[in-house]
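Engineer: what follows is a predicted protein model with its sequence.
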Amino acid sequence: SYYFGTGGADTVRGHILDDILILGRGDDNGAGDDGDDLIKGAGGNDRIAGEDGHDKLKGQSGNDSMSGGNGHDVVDGGSGNDGLSGDDGNDKLLGRSGNDTL
């Protein structure tokens, strides 16, 4: 399933299937729930959680807070001063540019 945010501050949440969540330009909250999800920020200071499944999280620009959750996740902060964490599973954390906390 596909879910899209708007230009404001949105909360976008996936479901038990594999989801694609594209957040808007505001300071958004995105969560994948179960399934292997792709969650992509779009420039705000976003809070992104993969939750269960093997997820790919992309923060883009902005100062993002990102957590992979359970599963083998890729957490890519992009530019900005990001806070990145994994959880259970073999996770890859990519800070990129900015002063990041892993």
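Structural biologist: Nice, I can see it. Residues are numbered from 1 along each chain as shown.
Engineer: for the rest of this, base every contact and every neighbour count on C-alpha atoms.
Structural biologist: Noted.
Engineer: what's the local residue count around residue 67?
Structural biologist: Residues near residue 67, counting by other C-alpha atoms under 10 Å, number 23.
Engineer: might one say that it is in contact with residue 85?
Structural biologist: Yes: when contacts are counted by C-alpha atoms under 8 Å, residue 67 is listed as touching residue 85 (4.8 Å).
Engineer: tell me, what's touching the two both at once?
Structural biologist: residue 75 (C-alpha atoms under 8 Å, 6 or more residues apart in numbering).
Engineer: for stretch 74-94, measure first residue to last.
Structural biologist: From its first residue to its last, stretch 74-94 covers 8 Å (C-alpha to C-alpha, to the nearest Å).
Engineer: here's the one I want to compare it with:
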Amino acid sequence: MRHNFNFEQQERLDRAKAEVKKLKGFYIHACIFCVINVMIVIINIQALGPHESYFQFKNFFTLTFWGFGLLVHGFSTFLPNWILGKNWEARKIKEYMERHNN
């Protein structure tokens, strides 16, 4: 009985570590997104001609598409059950284990 408890405790610890790693990855992605896009804004402002408006699509290209990627990353980090359903990962692991046992 004690062996089973340690296995379950280790499994919970591993899951918690994976979640923290996923969250850390998102935060790093978000920070890099902010830093790089601020740098792009500064470069674009310096490259403006006299009386030229900053509000052109070319100045928002990276922000738009990378922002969409960051949004998807955020969904996968904070709402994983929304797309794949609750306990999807556990069901898939069980399915593969049963397949290999047969």
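Structural biologist: Nice, thanks for sending it over. Just so it is clear, the model here is predicted, and its values are computed rather than measured.
Engineer: got a TM-score for the two of them?
Structural biologist: In this superposition the chains share a TM-score of 0.18, using TM-score structural alignment, normalised by the length of the first structure; 36 aligned residues with a C-alpha RMSD of 4.6 Å.
Engineer: what's the local residue count around residue 32 of the second structure?
Structural biologist: 12.
Engineer: roughly how far apart are it and residue 66 of the second structure?
Structural biologist: With C-alpha to C-alpha as the criterion, residue 32 of the second structure and residue 66 of the second structure are 11 Å apart.
Engineer: ok, now residue 74 of the second structure?
Structural biologist: 12 Å.
Engineer: okay, those two: which has more neighbours?
Structural biologist: Higher neighbour count among residue 74 of the second structure and residue 66: residue 74, with 18 against 14, using other C-alpha under 10 Å.
Engineer: the more buried one contacts residue 26, doesn't it?
Structural biologist: Yes: when contacts are counted by C-alpha under 8 Å, residue 74 of the second structure is listed as touching residue 26 (6.7 Å).
Engineer: can you give me the helices for the second structure?
Structural biologist: In the second structure, the helices defined using DSSP state H lie at 2-46, 61-78, 80-84, 88-101.
Engineer: most packed of those helices?
Structural biologist: helix 61-78 (a mean of 15; mean count of other C-alpha atoms under 10 Å).
Engineer: contact partners for the closest residue to residue 30 of the second structure other than its chain neighbours?
Structural biologist: What sits nearest to residue 30 of the second structure in space, not counting adjacent residues and going by C-alpha to C-alpha, 6 or more residues apart in numbering, is residue 70, at 6.9 Å. Residues in contact with residue 70 of the second structure, defined by C-alpha under 8 Å, 6+ apart, are 29-30, 33.
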